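J.: dropping the sequence and predicted coords here.
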Amino acid sequence: MFATWRIGRIFGVPTELHWSFVLVPLAILFYAYQPGYGLRWPQVQWWSGISGLLFLFVLIHELGHALTAKARGVKAEKIILFPLGGGALIPEEPERTRDEVLIYAAGPLANLLVAALALGVLILQPNGDMLIRYYLDQSSNLIVLPAMLERLLGITVAVNVVLAVGNLLPAYPLDGGRILRALLKVGIADRKATVITTVMGITIGLALIGVSYVLGDPLLGISALFIITFSAAELNRGWQRRRLARSVMEQVLRPSNDSRLYANDTVYRARAAFALTDATVLPVFDNYNELSGFVEKEVLQREADRNHPLRYYYEAEFITARPDDNLLDLTERIVEANVYGAAVYAEGKVVGYVYTEDVIRLLDRSRRRFYKRFKAPASP
């Protein structure tokens, strides 16, 4: 679902296309096809040009974020471009509020700069003043026939202004929402600032769906759904972080036992061990009884030969923790390391394990308890 293709490095920033770009040629052919006439090639060329311009303007927007981040000493990992937008992946938030505001404001400012340059060129055209009046009020009686260059300049101004203004709406995950959250964090807690901007994102998204219905604009409706989805996901992520911060490790700790799997054991024995537990991941030890890694049940069921030794299939990577470690910090370390779980040590010995699956179960149980508060009591 999230497959991308690398197209190169632009100003040193890795840039990728989302798989959904394969739908763009299909959309162009759809809009250029006329029943009873066939494919209108001038329309194919026109919509291809418009798509190329939109791609360029979104790229400029994301480069504004990425290059400003690099200038402020913040890592910009890559840019991912979608047919209707894009995103500059900045893994870590800037430490200073000023840097965060500048980074997220740089995208809209880049679009406004492009719009200003195109507007200047448009005004310098022989009928520049009349063209401006024509674009502002196309229902007027002005007799103006813009040339191809003038039409493209008008589109450049309009699209970049829409990109800038639309992204400055105070709704997460838009730039305006991120700027608002950065400013709110100065006076209130990070969690409260996130709740305010994500709730505003959901509210504004719902309002935009209503506007898209009235205007008959499906693209606006799709963009509104994007805002709602990401706002709700961020709100849920914040709830999960808060829940983990309040939880203790004992709630997800699987104690160590005497029954052990070794790297030289067969897959058959490992499958038998999985049959005796509800865990989907088990630890694997070396010949010195030292923890060597973890093996996943699904891997053994999907691709392993029952007579092969387990060492061909387990992952020899894990992180360590102490019983008094914060569960939220530990979970973030597990996710960042991209491993199955962590080994918990006390006085130099393994006392248990924390697996990602158990953390997910904890959050799922908490969510169900939350929803039960709002269920009506059963009738007698």
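T.: On my side now, so go ahead. The structure presented is a predicted model; accordingly, all values stated were derived computationally and were not measured.

J.: C-alpha from now on. contacts and neighbour counts both.
T.: Fine.

J.: secondary structure element holding Arg9?
T.: In this assignment (DSSP states H and E), Arg9 forms part of strand 4-10.

J.: please enumerate the helices of the stretch 1-150 of the chain.
T.: 23-32, 41-71, 97-123, 128-136, 148-167 (DSSP state H, counting those that start in this stretch).

J.: nearest to His308 among these would be which one?
T.: When those are compared by CA to CA, helix 23-32 sits nearest His308, at 44.3 Å.

J.: ok, residues contacting that closest one?
T.: The contact list for helix 23-32 (CA atoms under 8 Å, 6 or more residues apart in numbering) reads 39-41, 43-44, 47-48, 83.

J.: give the PyMOL command for selecting the buried subset of the residues you listed.
T.: Those of the contacts of helix 23-32 that count as buried under 16 or more other CA atoms under 10 Å are selected in PyMOL with:
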select buried, resi 44+47+48+83
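
J.: check it against this one:
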Amino acid sequence: MLPLFGSFRIGRWFGFPIRIDYSWFPVAALVIWTFSTREFPRALPFYPSSAYLAMGTAAALLFFLSVLLHELGHALAGRMRGVTVEHITLFIFGGIAQARDEPRRPLDEFLLTAAGPLTSLALAGLFHAARLAAEAWYASPPVITVLGFLALLNFVLAVFNMIPGFPLDGGRIFRSIVWAVTGDLLRATRWATRGGRLFGAALIALGLFNLSRGQFISGLWAAFIGWFVVNAAASSLRHFELRHLMRQIPVAAVMSPRPCAIEAGLSVERAISDFFLRGRQEAYPVERDGGLIGVVDVRAVSEVPANLRAGTPVSAVTRPAEEFPVAQPDESLVDALFRARAGASSLLVIRDGFVVGALDPREVVTRVRRMQRLGLVSPDQVAAPEGPDGEGVRTPPAKSA
């Protein structure tokens, strides 16, 4: 599942970049409002509204920190099992540890998934112990109430995530079990996704029922969470199928043919007008006497002052091809696109020192979907990266479009 509305980075923990999706902010405000106007006034009456606001803000921030620690548990377990986690993102209703690829064995998925709920249970125990200590030390009632509330929230988070519906943790654990039994990761994912859709539909029905009884807040929350789970399950399945399709498709199947090359002696001004403004690529090979000398991209030419572009040759701003992310024609799209996400808007495809094509990440999904409609590839051809015994599962190679 991917972030919803874009995100920004706030730091790094244990080597994992931490990001916040923009969808997190309205939900954070709604959570603070719910805590401050409903939960804490009901649990601890006769306090001023400023006290409830402080309690609600502290509880919300500590709860989101708990969600972050939950995802960090996934990420650390994934690192131990050889799964590369690119970043952790907080977003609407929770967070996600975004892995580069699926786990290679059912046991890997089981362990890295179980780490999240176990982390939440541990946090529930810590907050409960802190609450008991606060009571023993005669701390103020608001502090005791917030600590007890956080213990309950983390326990509920662990239990809720164990519901066997994908993409919840329970759904992923269920998927790992089905995968271990059947040896088919695609089938296991589809079964777990059905569970997620059924659970989301049940939440929507419960929310509508509560709304009909006049329970506006609880009904709205249940319906909204149910809608989110249904859509997240469908989105996760589509993303899974697409990624596994791309693992089987070589770069050569979807790359553009040999792109136009820029002569090293051409001026930057001409390169901008004749190539960067007219073509779709953001990087071009640079040749001298028919031989590749490097790559020039849109950032390099844009940094040349406008009054110097007519007299500056492209060779002056050309980078060696070795410094530019490139793709090999026989590697999988998944590996190539990972490098594109790491800092390149487009990739040149090079074989034996010659540019044989270009790969534009913005067009890859469209071309893969076209191959799927033409019957050249199918998710049903895609097996797990490794079977339960650890051996790779062979699948038919994708045909070139």
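T.: Yes, it's here. Just so it is clear, the structure is predicted and the values come from calculations on it, not from any experiment.

J.: that older thread, got JSON lines for the helices of the stretch 1-150 of structure 1, with distance to Lys78 of structure 1 too?
T.: As requested, those are exported to JSON lines (distance: least, CA to CA, whole Å):
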{"stretch": "helix 23-32", "distance to Lys78 of structure 1": "22"}
{"stretch": "helix 41-71", "distance to Lys78 of structure 1": "8"}
{"stretch": "helix 97-123", "distance to Lys78 of structure 1": "14"}
{"stretch": "helix 128-136", "distance to Lys78 of structure 1": "36"}
{"stretch": "helix 148-167", "distance to Lys78 of structure 1": "19"}
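
J.: nearest to Trp239 of structure 1 among those would be which one?
T.: helix 97-123 (22.9 Å).

J.: what's the average distance of that closest one to structure 2?
T.: By mean CA distance after the TM-score superposition for structure 1, the fitted helix 97-123 of structure 1 averages 3.5 Å away from its aligned residues in structure 2.

J.: what's that helix packed up against?
T.: For helix 97-123 of structure 1, the packing partners by 3 or more CA pairs under 8 Å, 6 or more residues apart in numbering; DSSP states H and E come out as helix 41-71, helix 128-136, helix 148-167, helix 175-187.

J.: packed most tightly, which of those helices would that be?
T.: By mean neighbour count, with neighbours taken as mean count of other CA atoms under 10 Å, helix 175-187 ranks first of these at a mean of 20.

J.: tell me the helices and strands packed up against it.
T.: Using 3+ CA pairs under 8 Å, 6+ apart as the contact criterion, the elements in contact with helix 175-187 of structure 1 are helix 97-123, helix 190-215.

J.: out of those helices, which is the most enclosed?
T.: helix 97-123 (a mean of 20).

J.: all strands of the stretch 251-380 of structure 1, in order?
T.: For the stretch 251-380 of structure 1, strands defined by DSSP state E, counting those that start in this stretch occupy the ranges 254-255, 261-262, 281-285, 291-296, 319-321, 341-346, 349-355.

J.: would you turn those into CSV with distance to Leu89 of structure 1?
T.: Converted to CSV, these look like this (distance: least, CA to CA, whole Å):
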stretch, distance to Leu89 of structure 1
strand 254-255, 35
strand 261-262, 40
strand 281-285, 31
strand 291-296, 30
strand 319-321, 25
strand 341-346, 25
strand 349-355, 27
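
J.: next, format the ones you listed as TSV and append mean neighbour count.
T.: TSV is the format used below for the strands of the stretch 251-380 of structure 1 (neighbours: other CA atoms under 10 Å):
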stretch	mean neighbour count
strand 254-255	14
strand 261-262	22
strand 281-285	22
strand 291-296	22
strand 319-321	17
strand 341-346	21
strand 349-355	20
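
J.: so which of those gets nearest Gly87 of structure 1?
T.: strand 341-346 (29.8 Å).

J.: report all helices and strands that the closest one contacts.
T.: strand 319-321, strand 349-355.

J.: what angle separates that strand from strand 291-296?
T.: Angle, strand 341-346 of structure 1 to strand 291-296, by axes from the mean of the first three to the mean of the last three CA atoms, to 10 degrees: 140 degrees.

J.: which among the helices and strands packed on helix 97-123 of structure 1 is found nearest to Gly238 of structure 1?
T.: With CA to CA as the yardstick, what comes closest out of those is helix 175-187 (13.4 Å).

J.: ok, the aligned partner of Leu168 of structure 2 in structure 1 - how many residues close by?
T.: Counting by TM-score structural alignment, Leu168 of structure 2 corresponds to Leu174 in structure 1. Neighbours of Leu174 of structure 1 under the rule other CA atoms under 10 Å: 19.

J.: what sits against Leu174 of structure 1?
T.: 167-168, 227.

J.: redo that, cut-off 7 Å
T.: 167-168 (CA atoms under 7 Å, 6 or more residues apart in numbering).

J.: could you do Val85 of structure 2 as well?
T.: Counted by CA under 7 Å, 6+ apart, Val85 of structure 2 has contacts 75, 97-100.

J.: drop anything exposed from the residues you listed.
T.: Judged by 16+ other CA under 10 Å, buried ones among the contacts of Val85 of structure 2: 75, 97-99.

J.: which of those fall within strands?
T.: In this view, the buried ones among the contacts of Val85 of structure 2 that belong to strands under DSSP state E are 97-99.
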